[in-house]
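> Sequence first, then the predicted structure, then my questions.
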Amino acid sequence: MSYRPPEIRTVTIIRYVTPLREGGSLPAIVEADDNFLYVLKFRGAGQGVKALIAELIGGELARLLGLRVPEIVFSWVDPAFGRSEPDEEIQDLLKASAGLNLGLHYLSGAITYDPLVTPIDSRLASLIVWLDCLLMNVDRTPRNTNMLMWHKQLWLIDHGASLYFHHTWDNWEEQSRRPFRPVKDHVLLPQATELTTADAEARTILNPERIRSIVSLIPDEWLLDFETAEEQRQIYQQFLENRIATSDMFVQEAQYAREALV
């Protein structure tokens, strides 16, 4: 079967439901014009569109690997949206976020993953650890797992802290080939006993064509750091390809970190 690139729907936000006051980005539950609820990540918050880009790339790469991620949608916020919002902080956030934002389908009734309550099999744990090493995701720790249990299945959320090289662009090529030392704090590292197998599986799936299909999803209006949007896309593409080509380096780092734990 030939590969079909992912498609991202676009919805319009029609109602601000409630803030989720976790972290500094002030995500919120909102209702869209398709009558579904979404957790909205705002372009006007925290790290701005960089967090949205990381969320998009991280979430869709996870999906390619067969991991469960809530549906990601582009979410249009009208400039007039939120004028009636009584909370000034939220009103300012909505004003700063006019345009295209990012939403994840709200998993109603989901609970935060607790490693002491729910064991995860070694293959799944290894694949998630591998992905987070690829993305340089510093935010999957016991303190903040960024995983949910929903209908007895594990779901990954919040990849906004990934790809932190793009906040400065300093030595991005060198960074693309570095090991990921924060893996020592990964919540699933103790269970990740099949990292070598996960590496072989993921490298087969995440070929350049599929990487390119994910990077091409980034809207031009989020790509403002270089002369052209395509130039910035090419750097994301090359960064990910470099890390996959040298994945044995971060796999080895993860294995050393795991041996120090167990």
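Looks like it came in fine.

> From here on, just use CA atoms for contacts and neighbour counts.
OK.

> Look at stretch 137-145 and report the distance between its end residues.
Distance across stretch 137-145, first residue to last, is 11 Å (Cα to Cα, to the nearest Å).

> structure B:
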Amino acid sequence: MVVAAGLQQVRATRYVAPLREGGSLPGLVEADDLGIYVTKFRGAGQGVNVLVAEVVVAGLARALGLDTPRQVTVELTEPIARYEADEEVQDLLQASLGSNLGVDFLPGSFGFDTSHVVGEDFAGRLLWLDSFVANVDRSWRNPNLLVWHGRPWLIDHGAALYFHHGWTGGVGSPERFAAQPYDVGDHVLARRVAAARTVDEVCAAAVDDGVLRSVVADVPDAWLTSVPGTETPEALRSVYVEFLRARRDGGRPWLP
């Protein structure tokens, strides 16, 4: 096990089982630190941008005082892929050699539904976060919240930060993202929208420039693919900070 800058790095020792409810076919993986991780693979159809969003949004959630499982990078080697019997999984593992995202498995957790009562402060911070990062995947159909030890934990943030999927020809406009409204209609806590405005100033202050730089710094270089005009990982990190800063400081018209 190696401790590096950013996320802790572990090495996969055994592929345990696929989690077929996820569209990208995440799986349970055992690592050399004896941990079990829900692993999201770089070779899945959505690509590494999804892994970037997972790391950045989880870091922002922690800055806002919201619980989200610990993340690591899981190094996947060829022998583990070779001996997987399921051909679909084997193909995915072969396409994902190298660093992947591991998220702590929370044993005994269960899915959140609206029968679980949460306070106004939690509701406000969650709605603020999802609005800030434009997370379209926190609906009542699929809340992407787990209840563990009596508290809600945030998971699955890959659908946020949609803007980076359009960077094939170069980065777009931070100002456009800053003004993009957030449709709260399907959000699992849509009825609590007033709470987001109550905590607006506190949340905006909590994600200051130091926090933005810190959470983007956690993203491994290997996941920051070259974009025209920003050919280095550090240059691309600066663009992510610029987009998030513009969203935070642009008057926040996106608040529900």
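Perfect, I can see it now. Computed from a predicted model, the values in this text were never measured in an experiment.

> How alike are these chains, TM-score-wise?
The TM-score (TM-score structural alignment, normalised by the length of structure 2) is 0.92; 246 aligned residues with a Cα RMSD of 1.5 Å.

> Name the SS class of the residue most central in space within structure 2, please.
The centre of structure 2 sits closest to residue 54, judged by Cα atoms, centre = their mean, with a distance of 1.6 Å. Put simply, residue 54 of structure 2 is helix when judged by DSSP: H, G, I helix; E, B strand; the rest coil.

> quick one: the helices in structure 1?
49-64, 88-96, 122-135, 172-175, 195-205, 208-215, 229-245, 247-261 (DSSP state H).

> Where in structure 2 does the third one fall?
Put plainly, it is helix 122-135 of structure 1. Residues 120-133 of structure 2 are matched to helix 122-135 of structure 1 when aligned by TM-score structural alignment.

> can you pull the contacts of the residue nearest to the centre of structure 2?
By Cα atoms under 8 Å, 6 or more residues apart in numbering, residue 54 of structure 2 lies in contact with 156, 157, 158.

> Of those, which are still contacts in structure 1?
Mapping the contacts of residue 54 of structure 2 onto structure 1 (both residues aligned by TM-score structural alignment, their matches' Cα atoms under 8 Å) leaves 156, 157, 158 still in contact.

> Let's have these in CSV, adding distance to residue 147 of structure 2 and neighbour count.
Formatted as CSV, these follow (distance: Cα to Cα, whole Å; neighbours: other Cα atoms under 10 Å):
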residue, distance to residue 147 of structure 2, neighbour count
156, 14, 23
157, 16, 23
158, 20, 23
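
> Can I get these in a markdown table including distance to residue 87 of structure 2?
Shown next, in a markdown table, are those (distance: Cα to Cα, whole Å):
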| residue | distance to residue 87 of structure 2 |
| --- | --- |
| 156 | 25 |
| 157 | 27 |
| 158 | 25 |
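
> quick one: which of these sit in strands?
In strands, judged by DSSP state E, none of these are found.

> and which of those is nearest to residue 131 of structure 2?
For these, the minimum distance to residue 131 of structure 2 (Cα to Cα) is 12.4 Å, reached by residue 157.

> what's near enough to touch that closest one?
50, 53, 54, 57, 58, 135, 137.

> try residue 72 of structure 1
So residue 72 of structure 1 contacts 8, 9, 56, 59, 102, 103, 104, 105 (Cα under 8 Å, 6+ apart).

> Just the buried residues of those residues.
Among the contacts of residue 72 of structure 1, those buried by neighbour count (16 or more other Cα atoms under 10 Å) are 56, 59, 102, 103, 104, 105.

> export those to a markdown table and tack on distance to residue 111 of structure 1?
Output for those, formatted as a markdown table (distance: Cα to Cα, whole Å):
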| residue | distance to residue 111 of structure 1 |
| --- | --- |
| 56 | 22 |
| 59 | 19 |
| 102 | 22 |
| 103 | 19 |
| 104 | 16 |
| 105 | 15 |
